[in-house]
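Novice: coordinates for the following, if possible.
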Amino acid sequence: MFDNQLEQQRIEKANAFRELGKNPYPHALTKDTTTETFKTHYAYVCERDPQSDQSATSTIAGRIKFLRHMGKAAFAKIEDESGILQIYFSKDVLGETWFGHVKKLIEVGDIIVASGFPFVTKTGELSLHVTHLELATKAIVPLPEKFHGLQDKELRYRQRYLDMIMNGQVKDDFKLRSKVVSIIRHFFESYGFLEVETPMMHPIAGGANAKPFVTHHNALGIERYLRIAPELYLKRLVVGGFEAVFEINRNFRNEGMDHTHNPEFTMLEFYWAYHTYEDLMDLTETLFNTLLDALNLPKHLPFGEEIIDFSNSFTRIPYQEALVTIGGIDPAILKDKVAILKKLSADGFEANPKLSLGHLHAELFDAYVEAKLINPTFVTHFPLAISPLSRKSDDDPTIAERFELFIAGREIANGFNELNDPIDQYERFSGQLEAKDAGDDEAHEMDEDYVRALGYGLPPTAGQGLGIDRLVMLLANRHSIRDVILFPAMKPLRKEIQSQEEGTV
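Specialist: Next up is the predicted model:
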């Protein structure tokens, strides 16, 4: 560790500080302003003559991103969370001995604390004229070369801390993410929703069609499942008397990874008694308008090569109508499994011939419709076969009172009127068990306690889930989910695999 030549040289410099009686990793160093506040507060210096104010003193801390020595003086750029500021220090002010040590031992990547007064350089840049400078942290690993930066995507995701140091936009994206979550939280609180927390480890995998991660509880000697979704627990709370609840937290699905999927991801789920899925669509549309306004984003939002139009009401279209008018599917084949399978096969798509008609409709939707839904679109009236927790339509028992919201060709949210008939729910869970026995690894398990909870009475309720990661991707114009998750899942490096095989980690 830290065994290459440049790292060894920096370790030697850290030791040189110790020989001077100075700890290269001191504590109790403080600052009284940020770089951004400094530039805002002392902007008046640019308008006065002389262009300095030696009566105004500030202490700033930051990482050195640029350093240029010029004999008896030096310029540096230091960066903190708010931005970058230029500083100037000289032998005349710091003293010959200390200036010599600074010049020899402090370098790009180190974190310093500098005090001084504001002044304007000959090039017109507001800067800090340093009167006192201390090393706060000696960096042992050099930063990547300045002009090429950190370009390797894999390295950026594996070493997010370095990515943040080298790429300022990364920090901006995650500040945006934090704001999005905060706005959502306050939005639901303003509507009277109660924020709750439900278990992360479940005795039964359920709440969504997905493969779970399995863990073992040593004390109880039983298996537990990292939650796929909080849905069944949140609805238990509605049974218990909370009429409007929401949760923002992690879900875990043991599935593949791609630009829109990570095995752990953040979801908003909320449930609203005495409301319908039409109310949820209205609320979701209001939420998006609130987000765009609060974040000062345009109603015509760029996303890659597309411009997403949020200026009009979101489109609402039934599932089968979308297959026909958007997907170009001949309506004559929608009730014919053989014809659907033939259509899919002819166009190069594979589908299990054992799938139900509703599941084959889903295959058609995925193949011919989803990617075309660019502007915000609520697709409604889903097949009941792919909606095991949704209330069935009173007009058509093959249809669920359910919608999904699509934007930029991908699903953003899923909502429906909740099934609150305990007998119907028990029968559907039983059907899911048959599907699991037939090879559907994502089918729901039987959750008898949840059915029992429904037996006590779930009021008419609508519920929805919204993917926070995909939402932030959309708002930040990022096209990989890894760009909006601080520490995304990554394939192990070869040396990590070797260490695990040898039992060293």
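Novice: from now on I want contacts and neighbour counts done on CA atoms only, so please keep to that.
Specialist: Will do.
Novice: in the helix or strand harbouring Leu234, what counts as buried?
Specialist: Leu234 is part of helix 231-240 when elements are defined by DSSP states H and E. Neighbour-count burial for helix 231-240 flags Glu231, Leu232, Tyr233, Leu234, Lys235, Arg236, Leu237, Val238, Val239 (criterion: 16 or more other Cα atoms under 10 Å).
Novice: contacts only, for Val451.
Specialist: Counting by Cα atoms under 8 Å, 6 or more residues apart in numbering, Val451 touches Pro422, Ile423, Gln425, Tyr426.
Novice: also this sequence, please, to line up against the first:
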Amino acid sequence: FIGAEGSIFKTKTGEITLNVSNYDLLSKTLRPLPEKWHGLTERELLYRQRYLDLVMNDGTLERFLKRTRIIKSIRNFLDSSGFVEVETPVLQTKPSGAIATPFVTHHNALDLDLYLRIAPETYLKRCMAGGFEKVYEFARSFRNEGLDPSHLQDFTLLEYYAAYWNYEDNMRFTEDLVKHVLVEVDGSLELVFGDKHINFDHEWRRVPMSTLIKEATGIDIGKFSSARELKKAIENRDIEIHGIETMGFGTLTDNLFKKVSRPTIEGPLFVIHHPIELSPLARRNDNNPAVTDRFQLVVNGWEIVNAYSELIDPIDQRERLKEQAELHSSGDSEAMVMDEDFLTAMEHGMPPISGWGMGVDRFVCLLTNQENLRDVILFPLIKPLIKPLTKPVSGPVEDSEQDKDDNLKTTQGAV
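Specialist: As a prediction, this is how the structure comes out:
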């Protein structure tokens, strides 16, 4: 890096040029950039050395600047709608707020096992119990689950909660928010994703989860009263679901939907009325108490938003958490556990609430035409190499053949 001073002029071809009268060396560059014409193209290196990707590929820098504009647009829309941004704990004594497997850590000073949050939900609801009417948080969240292009263990989750709303109000607001961001950031209500043209310029359809599963498999989940019976129906149709043996009814239904229905949805589509076993924090539907007032926004086979009318009855909530805790004890690692502090807050009283969560990274993928979440996260987690990617500058520039072999063994399947 060089600092220069002098007079500015234009060449005969109109190029703005600096006639340097003095210069200083600001910092040293000890390594060369990748070769100019071929650039940095190997996918794993793009993730491991994102700083070089940003320098060499203009499209990468623009993609992350667009991510910033998307988040800013969402935040401004929420602020202008009367929401207040808050912060809640990342380290929690109970893994709650979603059905997922948590990461476990240890607090040395307190000699206490803690969990990285899987969602900020129960703490945001505590805010509602304290008198906030509309709150939101962009929350880094962590789930110790499968790794694929549409799932990461460390991701950005946006959640908001609004008093005196129900899930119908929330669906209307969701349409308004998403359409606002599309127009403000892209200037259009049509997204190009790969070879697809996804049109958002209409009223989005609403279809019950049970209807989508029945259309795909012929299985009517509403007719089953136990996980054992549903497992048998799934196995009779040769549908393979990993870990089916330990799943409760709710987790089983969710995995069945993800396997046979969700990948086929181009969207935007609101999937509504999830089974109550799958939604331990959601309000029962008045017309059918076996399902909840819940919806998911699905686009391109991805769940972008999950939302519902919140359960605010502490007695009903306690019973549901007891059922979840029993499932957790019997081996369902994604089931929730009892959270007495959260129940105590509910017992002090909460207004009617509708809550909402968005996978921000997936939403950014849609707006930037990226199929892999790692392409919209600056520094995604990747398994470390056995040997350093490069040698110190005082040593040879090239890796030895043995280093290359060792790293190949490490990186296979790492991304």
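Novice: TM-score of the superposition?
Specialist: TM-score of the superposed chains, computed with TM-score structural alignment, normalised by the length of the second structure, equals 0.88; 385 aligned residues with a Cα RMSD of 2.1 Å.
Novice: in the second structure, what stretch matches the helix holding Leu234 of the first structure?
Specialist: Mapped onto the second structure using TM-score structural alignment, helix 231-240 of the first structure spans residues 121-130.
Novice: same question, stretch 456-475 of the first structure
Specialist: Stretch 456-475 of the first structure covers residues 348-367 of the second structure once aligned (TM-score structural alignment).
Novice: distance from the matching stretch to the middle of the chain?
Specialist: Centroid separation between stretch 348-367 of the second structure and its chain, computed with Cα atoms, centre = their mean, to the nearest Å, is 10 Å.
Novice: do the same with stretch 216-227 of the second structure
Specialist: Distance, centroid of stretch 216-227 of the second structure to centroid of chain: 28 Å (Cα atoms, centre = their mean).
Novice: now for Gly194 of the second structure: what does it line up with in the first structure?
Specialist: Per TM-score structural alignment, Gly194 of the second structure is aligned with Gly304.
Novice: just checking, that match touches Asn477?
Specialist: Yes: counting by Cα atoms under 8 Å, Gly304 of the first structure touches Asn477, with 6.6 Å between them.
Novice: what about those two, which has more around it?
Specialist: Applying other Cα atoms under 10 Å to Gly304 of the first structure and Asn477 shows that Asn477 carries more neighbours, namely 15 against 12.
Novice: wait, what's in contact with the more buried one?
Specialist: Pro302, Phe303, Gly304.
Novice: just put those residues in TSV and tack on secondary structure and distance to Asp440 of the first structure.
Specialist: Below are the contacts of Asn477 of the first structure laid out as TSV (DSSP: H, G, I helix; E, B strand; the rest coil; distance: Cα to Cα, whole Å):
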residue	secondary structure	distance to Asp440 of the first structure
Pro302	strand	39
Phe303	strand	35
Gly304	coil	35
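Novice: Ile317 of the first structure: which of the residues you listed is nearest?
Specialist: The nearest member of the contacts of Asn477 of the first structure to Ile317 of the first structure, counting by Cα to Cα, is Phe303 at 22.9 Å.
Novice: ok, how many other residues are close to that closest one?
Specialist: 17.
Novice: next one: it from Ala476 of the first structure, what distance?
Specialist: Separation of Phe303 of the first structure from Ala476 of the first structure (Cα to Cα, to the nearest Å): 8 Å.
Novice: show me the helices in the stretch 401-505 of the first structure, by range?
Specialist: With helices called from DSSP state H, counting those that start in this stretch, the stretch 401-505 of the first structure shows them at 422-437, 448-456, 468-476, 494-502.
Novice: which residue numbers in the first structure go with stretch 141-153 of the second structure?
Specialist: By TM-score structural alignment, stretch 141-153 of the second structure lines up with residues 251-263 in the first structure.
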